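Engineer: Quick one, fold the following:
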Amino acid sequence: MHTLMVADDHPLFREAIAAVIEAGLPGSRLLEAESLGEALRRAEACDELDLVLLDLGLPDSEGLEGLRVLRDTLPWLPVAILSADQERRTILDAINLGAVGYIPKSTPRRDLLAALNQLLEGQLYLPPDIMRRPPPPRPPPVPEQSSPSLRLHELTDKQLEVLLRLRHGASNKVIARELAIAETTVKSHVSAILHKLGVPGRVQAILAVGEADLEGLLAERHGVSP
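Structural biologist: Coordinates of the predicted model:
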């Protein structure tokens, strides 16, 4: 069904995650890693990996550095943070760096399973109370770069088709099946899309294109009415 990885240096916590997945996601496969280095090696060797659950306290990375390394090395790979740190700033920084979700370790079992299902469906997951907390001070404005919507014209037809399905919440596996291409090819397209749009992750790509008429752009290129 799905292949997930939990990267956490506490064996008991990995066992707890394994129990949740075995009971709530039957048929799914769980890989385990106790360090960032091991997580990278196992992720690079597994083409079927759908989601990584990353702890912020791994012995060979500090804070969000592990997320940065994973995003830089495997930009196609969905990564969610699983941490005891519930600071709003940390959560928002993780999302800005390209994480597809943030799950506190205190999350009840039923809510954890719901979060995993949401993430595997291609949706963003945040703790329910995060938006109820006072927002942090807004950073000073920065000079505006070229709009991601303008960069859509840099995408190939196939990349537009992949982006369209990303916006609908499709996983790499689903996109590969619908477009009749290899999953590794989908991953390459996702990496290229993120690079061309100048965003760190899938969620940010979806937000960047907003309500852009991707279908219309594809139709225009092929000289047909949308």
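Engineer: Please count neighbours and contacts with C-alpha atoms only from this point.
Structural biologist: OK.
Engineer: elements contacting the helix or strand residue 216 falls within?
Structural biologist: Element membership of residue 216 [criterion: DSSP states H and E] is helix 214-221. Judged by 3 or more Cα pairs under 8 Å, 6 or more residues apart in numbering; DSSP states H and E, helix 214-221 is in contact with helix 157-167.
Engineer: Show me which residues of the helix or strand following the helix it packs on are buried.
Structural biologist: Next in sequence after helix 157-167, counting helices and strands by DSSP H and E, comes helix 172-179. If you call a residue buried by 16 or more other Cα atoms under 10 Å, then helix 172-179 has these buried ones: 172-176.
Engineer: run this one through as well so I can compare:
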Amino acid sequence: MFHKEGKLIITATIILALIATDLTYFLLKDLAWLQYIIYAVALFFVYIILQFFRNPKRHTKVSDNHVVAPVDGKVVVIEEVFEPEYFKDKRLQVSIFMSPLNVHVTRYGLSGLIKYSKYHPGKYLVAWHPKASEENERTTIVVENKTFGEVLYRQIAGALAKRIVNYAEEGQEVLQGTDAGFIKFGSRVDLFLPLDAKINVSLNQKVKGAEDIIASL
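Structural biologist: Here you go, the predicted model:
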């Protein structure tokens, strides 16, 4: 199963791969070894694109008492920080880095009401850069939940990510684990949680979006 955001790119990649293999067959008949190399490269690129846009079904244990991972990836930050854009006070930050091979669907980490949704143009620093959260292209979304109150998550573009897709609209009721957007080609998501939240993950832990529990109350 593939995400709808990848339909155009997947189709274009397959068409280009077919054109490349056809041209190779007709133009390089006397160079079988080169044909096989080009076939392998074309197949590799199709495989990478299909991997990137896959959208596996996830089984979310829906609960207002915990926050699930919004994306697949590795936990790279767990710390108390000052959040300057929306809360303007201290929060617990948990950041998840996605490599180009991770599933890049963004899912809602908790159910609730969208209180804030804003896009910020910016730079394309590598996603793990300390200033990526403030200077890179990003979207900031705040979900108000019955148990956690307001929780902020931020989709951040990386050095390769050139497009962030955000489905969250202010005033919208959302369900934990459902699609919240997509980030194309390598990126990061930051969560900003209440200071009394119990963090259930550790640094460098790999997490699965919509299933692994990040924090609880």
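Engineer: Once they're superposed, tell me the TM-score.
Structural biologist: TM-score for the superposed chains, counting by TM-score structural alignment, normalised by the length of structure 2: 0.23, backed by 96 aligned residues with a Cα RMSD of 6.4 Å.
Engineer: before we move on, the earlier item: could you give the angle of the helix holding residue 216 of structure 1 to helix 157-167?
Structural biologist: Using axes from the mean of the first three to the mean of the last three Cα atoms, to 10 degrees, one finds that helix 214-221 of structure 1 and helix 157-167 are set 170 degrees apart in direction.
Engineer: Name the residues of helix 214-221 of structure 1 that come out as buried.
Structural biologist: By neighbour count on 16+ other Cα under 10 Å, the buried set for helix 214-221 of structure 1 is 214, 217-218.
Engineer: Closest one of these to residue 18 of structure 1?
Structural biologist: Closest approach to residue 18 of structure 1 among these (Cα to Cα): residue 214, at 38.8 Å.
Engineer: do you know how far the closest one is from residue 81 of structure 1?
Structural biologist: 30 Å (Cα to Cα, to the nearest Å).
Engineer: go on, residue 101 of structure 1?
Structural biologist: 6 Å.
Engineer: ok, now residue 91 of structure 1?
Structural biologist: 9 Å.
Engineer: So which of these two has more stuff around it?
Structural biologist: Shown here are residue 91 of structure 1 and residue 81; by other Cα atoms under 10 Å, residue 81 has more neighbours (26 against 23).
Engineer: just to revisit the earlier point, I'd like the buried residues of helix 214-221 of structure 1 written out as CSV, with distance to residue 65 of structure 1 added.
Structural biologist: Compiled in CSV, these are given as follows (distance: Cα to Cα, whole Å):
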residue, distance to residue 65 of structure 1
214, 34
217, 37
218, 38
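Engineer: Among the residues you listed, which one sits closest to residue 117 of structure 1?
Structural biologist: Among the buried residues of helix 214-221 of structure 1, residue 214 lies closest to residue 117 of structure 1 (Cα to Cα), at 26.6 Å.
Engineer: Let me see the contact set for the closest one.
Structural biologist: Applying Cα atoms under 8 Å, 6 or more residues apart in numbering, we find residue 214 of structure 1 in contact with 160, 164.
Engineer: Thanks a lot, see you next time.
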